[in-house]
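Colleague: no sequence on this one, just coordinates:
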């Protein structure tokens, strides 16, 4: 990254910091101005990054991500409900299995080994 791009990124970060500092510098009873200072700082930082190489790379990445998400074949409603049912059934069976193992081990250790059940 060349020095001009680094300066843009640092300036954007400073704008965010200035916006947050403005929030704390404005009196508490001026809630709208406090929020406006943060929003304005973020907007100015976004504008600064928008015109940097890093911002352009991010926009290109976001566009490519949206294109890839559009290529995904999403399951139908019926398939979604069927898979959800399978997951719930598996969780139920696993819970019963873990309960059985826990109860069995508790019986072995407490009743047989330690003799506390007598």
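Modeller: Arrived safely, thanks for sending. Predicted model only: the values in this text are computed from it and were never measured.
Colleague: can we go C-alpha only for contacts and neighbour counts from here?
Modeller: Noted.
Colleague: now the helices for this structure?
Modeller: Assignment of helices within the chain using DSSP state H yields the ranges 3-25, 31-50, 53-71, 77-106.
Colleague: okay, those helices in a markdown table with distance to residue 116 and mean neighbour count next?
Modeller: Compiled in a markdown table, the helices of the chain are given as follows (distance: least, C-alpha to C-alpha, whole Å; neighbours: other C-alpha atoms under 10 Å):
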| stretch | distance to residue 116 | mean neighbour count |
| --- | --- | --- |
| helix 3-25 | 63 | 17 |
| helix 31-50 | 64 | 18 |
| helix 53-71 | 60 | 12 |
| helix 77-106 | 11 | 12 |
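Colleague: Looking at the ones you listed, which is nearest to residue 114?
Modeller: In this view, the helices of the chain are compared for proximity to residue 114 by C-alpha to C-alpha, and helix 77-106 is the closest at 10.4 Å.
Colleague: roughly how far is stretch 22-42 from the heart of the chain?
Modeller: For stretch 22-42, the distance from its own C-alpha centre to the chain's C-alpha centre is 26 Å (C-alpha atoms, centre = their mean, to the nearest Å).
Colleague: try this one side by side with the last:
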């Protein structure tokens, strides 16, 4: 079934390029028809049914998630920005200290 779906999709693509002398509407309809037919056949295959089941289970799990409130999201964002600022200052100081140690103490450059 998946091979048939791929063939239908390829047939739509082939039709798009074969109908180059036709109008854009006809070419686009050929492409869309092939892709939609291929997708429809793929969804009715065993792998497609398994994919549909996986999608339904995933959606069911997403609905169980407890999303943060606007205030919680804002506070978490501020904490992250604060941590990034502190780490940036720490890394800058560490870099300047190592630079000073290497160039001034070890190499004697001024």
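Modeller: Received, thanks. None of the values given here were measured: they were computed from a predicted structure.
Colleague: Rebuild the helices of the first structure as CSV, extending it with distance to residue 112 of the first structure.
Modeller: Below are the helices of the first structure laid out as CSV (distance: least, C-alpha to C-alpha, whole Å):
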stretch, distance to residue 112 of the first structure
helix 3-25, 65
helix 31-50, 67
helix 53-71, 58
helix 77-106, 9
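Colleague: Please tell me how far residue 84 of the first structure sits from residue 96 of the first structure.
Modeller: From residue 84 of the first structure over to residue 96 of the first structure the distance is 19 Å, taken as C-alpha to C-alpha, to the nearest Å.
Colleague: for residue 15 of the first structure, that is, sorry about that
Modeller: Computed as C-alpha to C-alpha, the residue 15 of the first structure to residue 96 of the first structure distance reads 56 Å.
Colleague: next one: residue 117 of the first structure
Modeller: Distance, residue 117 of the first structure to residue 96 of the first structure, by C-alpha to C-alpha: 23 Å.
Colleague: what's stretch 76-96 of the second structure aligned against in the first structure?
Modeller: Counterpart in the first structure of stretch 76-96 of the second structure, with TM-score structural alignment as the criterion, is residues 83-103.
Colleague: mean shift of that stretch relative to the second structure?
Modeller: Superposing on the second structure places stretch 83-103 of the first structure at an average distance of 0.4 Å from its equivalents, by mean C-alpha distance after the TM-score superposition for the first structure.
Colleague: Centre of the chain to that stretch, how far?
Modeller: Shown here is stretch 83-103 of the first structure, whose average C-alpha point lies 28 Å from the average C-alpha point of the whole chain (C-alpha atoms, centre = their mean).
Colleague: and what of stretch 85-98 of the second structure?
Modeller: Here the centre of mass of C-alpha atoms in stretch 85-98 of the second structure, compared against the chain's by C-alpha atoms, centre = their mean, lies 33 Å away.
Colleague: ok, now stretch 21-37 of the second structure?
Modeller: Centre-to-centre, stretch 21-37 of the second structure and its host chain are 28 Å apart (C-alpha atoms, centre = their mean).
Colleague: same question, stretch 66-85 of the second structure
Modeller: Its chain's average C-alpha position is 23 Å from that of stretch 66-85 of the second structure, according to C-alpha atoms, centre = their mean.
Colleague: again with stretch 11-31 of the second structure
Modeller: A distance of 30 Å separates the centroid of the chain from that of stretch 11-31 of the second structure, by C-alpha atoms, centre = their mean.
Colleague: Nice, that's everything, thank you.
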